[in-house]
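A.B. asks: I'd like to go over a predicted model; first the sequence, then the structure.
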Amino acid sequence: MSPFPRLTARAEKGMRAALYLSIGLGTALVSMVVLSTLMVSVALIGAAGAGLVVLPVNLALVRRWADQERRRTGGFLGRAIPARYRPLPSGFGERLRATLLDPVTLRELAWLGWHIVMGVLLGLFGMVALVGVPSTLLQTALWWMAPDGEPATLALRSVTDWPTALLYGAVQFVVLAALLLWGVAPLARLHATVAAALLGRSRAAQLAERVETLSHTRAGALDAHAAELRRIERDLHDGTQARLVALAMRLGLARSRMGEDPEQAARLLAEAQSGAEEAMTELRQVIRTIYPPVLSDRGLVGAVEALAARSVVPATVSVDDLGAVPASVEATAYHLVAEALTNVAKHAEASRAEISLSRIGGWLRIAVTDDGRGGVAEDGGTGVGGMRRRVAALDGEFTVVSPVGGPTRVEALLPCGS
């Protein structure tokens, strides 16, 4: 393989890292101003409490500035760096106290100190790497334009003729090119990683958020389970149980009429047989809503292909190797696809749909895409909220991308082990 594509990719990576550090030099200088105003407001607290009025404003400024750096650093690292602030209570004093004691505020102040020191130092490296190579070429070509008595300098050496200009220019070019290609990327990565650690949530905060999320999803799962039990009980009570009661009554009447009116008894027995068949049909329908039999007969792939074949909107299915999938995950995936195809038929005004099933590590990914009008809203009676609750019950992830005008993509990630 030719080394040029690799050098080009490394140069692009180095340019991106040098640009990140160079912009960081400017943001570090702004951070000095932000920290200075904060320190002034703290110092003014002793002056008749004047700082108490200015301090909340400056703390809010620190938060906004830190949010800006979260976006910039997250863009460089390729991942979001969300902040989780505690809800502020009402009342000036309580709000100020809550802000000062918020661990996120303390971490942002620590980041300000880090960024002021390292942002300036590493920013200078970034600027040298960013402009060093083109400026070296320019200096080498124009060394002779230096004023008399003030010769041009290349590689920290004075240049007075073309041989020394080409020699020292080549040395400086190699050093700066090496800095751009191999030096600034690790420095930028280190700086961004530390900034992300300070600006992001602590491990304790992440654990607390995880516990809170699991509490909500488990509560939702219990509510959904209770609602499902009520639905099954209602279906059995209003349908199957009523038919079984009527069946028992017909059999009792048939038994009492057997000796007196055999023809009526035979007619009652025929009605009882028909009622028993209808009760069995309804019972099978109730069972199907709990765990579709097609999953047992044909597996998840076959069940989804059957849904696609029955879909009103033409649908295609693409499947990767899924491996072993737990029964609860199969049932959830089946119902998600069924609900999504129903939504496509009822609301999307689409001409086609695509269903994708794939395995990503320990996750099963289900995606349903259509070319309809888009604009799906969870509160628009589309069943998206129910789909989200189904996924949350399994601690999965659910997203809907549906811009106005389409296309719409419904995607779920369900944990199914490694």
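C.D. replies: Looks like it came in fine. Treat the numbers as computed from the prediction; the structure is a model and nothing was measured.

A.B. asks: all contacts plus neighbour counts: C-alpha atoms, from now on.
C.D. replies: Will do.

A.B. asks: elements contacting whichever strand or helix holds residue 268?
C.D. replies: For residue 268, the enclosing helix or strand under DSSP states H and E is helix 262-290. If contacts are counted by 3 or more CA pairs under 8 Å, 6 or more residues apart in numbering; DSSP states H and E, helix 262-290 sits against helix 242-257.

A.B. asks: all strands for the stretch 251-400 of the chain, in order.
C.D. replies: Taking DSSP state E, counting those that start in this stretch, the strands of the stretch 251-400 of the chain run over residues 315-319, 353-360, 363-370, 397-401.

A.B. asks: what angle sits between the third one and strand 315-319?
C.D. replies: What it means is strand 363-370. Calculated by axes from the mean of the first three to the mean of the last three CA atoms, to 10 degrees, strand 363-370 forms an angle of 160 degrees with strand 315-319.

A.B. asks: packing partners of strand 363-370?
C.D. replies: helix 327-343, strand 353-360, strand 408-415.

A.B. asks: tell me which of the strands of the stretch 251-400 of the chain sits nearest to residue 74.
C.D. replies: strand 397-401 (20.9 Å; CA to CA).

A.B. asks: could you check the angle strand 408-415 makes with the closest one?
C.D. replies: Computed by the same axes, to 10 degrees, the angle between strand 397-401 and strand 408-415 is 170 degrees.

A.B. asks: ok, second structure coming up, stack it against the first:
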Amino acid sequence: MKQTWRWFGPDDPVTLDHVKQAGATSIVTALHHLNDGRAWPDDEVLKRKALIEGNGLTWSVVESIIVHEDVKTRIGRYRELIDNYKASIRAVAKAGITTVCYNFMAITDWTRTDLDHRMPHGGTALRFDIVEFCAYDVFILKRPNAEADHPADRIEQAALRLESLSESDLARLERNLIEWVPAREFVYDRRSLNRMLDVYRELSDTGFRDNLFAFLGEIIPVAEEAGVKMAIHPDDPPFSLFGLPRVVRNAADIRALRQTVPSPSNGITLCTGSYGANPENDLVAMAKEFAPDIHFAHLRNVTKEADGSFHEAEHLEGDTDMVQVTLALMAEERRRREAGRPDWEIPMRPDHGHAIIDDIGKPVNPGYSCIGRLKGLAELRGIMRTIEALDLA
């Protein structure tokens, strides 16, 4: 597989030299300074590409061209914003970048309650604590009817947990849940979040899914014409937060996506961490079933807990059999290569990583520390080399 690395641009504390030292050959990035729904200018795309190539790397995946909330809800400026999205697809295609990873998550991007969960090895990981989330949703945000979205025993646990949290704990929880997400051009406070929740109040999973399909019905023909593969990222976590709709959670959602807008350009990002947080998902089976539709892979692992909480594990630990997932992806690569496809190689990146060794205490984008991802990439590379050497795929 093509070994890539997510890079947040010139302000990323992980430099392009670090990326090369980690052994990656390609970059996954976006024009984060312009990612507010406007059309990406050709010259800005080419400028970013030249910077990457000038450092001996290639730009192989765009992650992400933001899908504006007006597009997801089909209100306000959504028509103009969809046209801008089409223009951005054409701009990256002109620059030779033919894979675009994106998501269709309502309001939130990936969400965790703890960005520095202490691990037994002394480093830290990302964690989602369902009880702490409930405490925030019900007792701090006080979202209308939030109690209906949580079982009674969880609300009781949340009330007890709330009593044990200090003011700094509460500030940390709120910051992690609504104020901070990497590569987003804005943040929420309680008032603005509640205003956005009001916008979504009457939008069911069915209505939100219809909006996704309507969006794809417009952009996929443009992607086909431009030779771009669109790869939707799953919801993270793959269950509802704040009562919001979720429509990319499991195998059934992928099947509906593919059947409604059938096209080689309408594919998925197999994020083993996001899908892996849903107990009903069998990642090995999904990698095999949807292999032809996988245009990009995020490889990371999670350890699930009985109550619905989870934390991000070492790349080869956790609940997902990463060896078998990698084997399935490399078998698909072989099928594509034997069919004569020039784009047979599936780009992958080591998604997230623990903060370990010299990265502890350094300024980093949570989840995107250098050494933790380097370690994960090295482990995944070992799997790939073994599969190749033994001709297993």
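C.D. replies: Sure, I can see it. Since the structure is predicted, the reported quantities are computational estimates derived from the model, not experimental observations.

A.B. asks: any idea what the TM-score is?
C.D. replies: Once superposed, the chains reach a TM-score of 0.21 (TM-score structural alignment, normalised by the length of structure 2), with 135 aligned residues with a CA RMSD of 6.8 Å.

A.B. asks: what ranges does structure 1 have for its helices?
C.D. replies: 3-43, 50-77, 92-101, 103-141, 162-178, 184-199, 203-235, 242-257, 262-290, 293-310, 327-343, 384-393 (DSSP state H).

A.B. asks: mind putting these in TSV, distance to residue 366 of structure 1 and mean neighbour count included?
C.D. replies: Shown next, in TSV, are these (distance: least, CA to CA, whole Å; neighbours: other CA atoms under 10 Å):
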stretch	distance to residue 366 of structure 1	mean neighbour count
helix 3-43	34	18
helix 50-77	27	18
helix 92-101	42	15
helix 103-141	36	19
helix 162-178	46	18
helix 184-199	31	20
helix 203-235	20	14
helix 242-257	39	17
helix 262-290	20	16
helix 293-310	11	16
helix 327-343	7	20
helix 384-393	11	20
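
A.B. asks: for residue 365 of structure 1, which of those helices is the nearest?
C.D. replies: Nearest to residue 365 of structure 1, of all the helices of structure 1, is helix 327-343, at 8.9 Å by CA to CA.

A.B. asks: from the contact counts, what lies against that closest one?
C.D. replies: Using 3+ CA pairs under 8 Å, 6+ apart as the contact test, the elements touching helix 327-343 of structure 1 are helix 293-310, strand 363-370, helix 384-393, strand 408-415.

A.B. asks: mind putting those in CSV, distance to residue 232 of structure 1 included?
C.D. replies: Putting those into CSV (distance: least, CA to CA, whole Å) gives the following:
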stretch, distance to residue 232 of structure 1
helix 293-310, 17
strand 363-370, 27
helix 384-393, 17
strand 408-415, 25
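
A.B. asks: which among these is found nearest to residue 71 of structure 1?
C.D. replies: When those are compared (using CA to CA), the closest one is strand 408-415, at 25.4 Å.

A.B. asks: one step back: show me how far the helix holding residue 268 of structure 1 is from its chain's centre.
C.D. replies: 51 Å (CA atoms, centre = their mean, to the nearest Å).

A.B. asks: next, the buried residues of the helix or strand hosting residue 87 of structure 2.
C.D. replies: Using DSSP H and E, residue 87 of structure 2 sits within helix 78-94. Counting neighbours by 16 or more other CA atoms under 10 Å, one finds that the buried residues in helix 78-94 of structure 2 are 78, 81-82, 84-93.

A.B. asks: ok, so of those, who is nearest residue 190 of structure 2?
C.D. replies: For the buried residues of helix 78-94 of structure 2, the nearest to residue 190 of structure 2 is residue 78 (24.7 Å; CA to CA).

A.B. asks: find the nearest non-adjacent residue to that closest one, please.
C.D. replies: Nearest non-adjacent residue to residue 78 of structure 2, counting by CA to CA, 6 or more residues apart in numbering: residue 71, 4.6 Å away.
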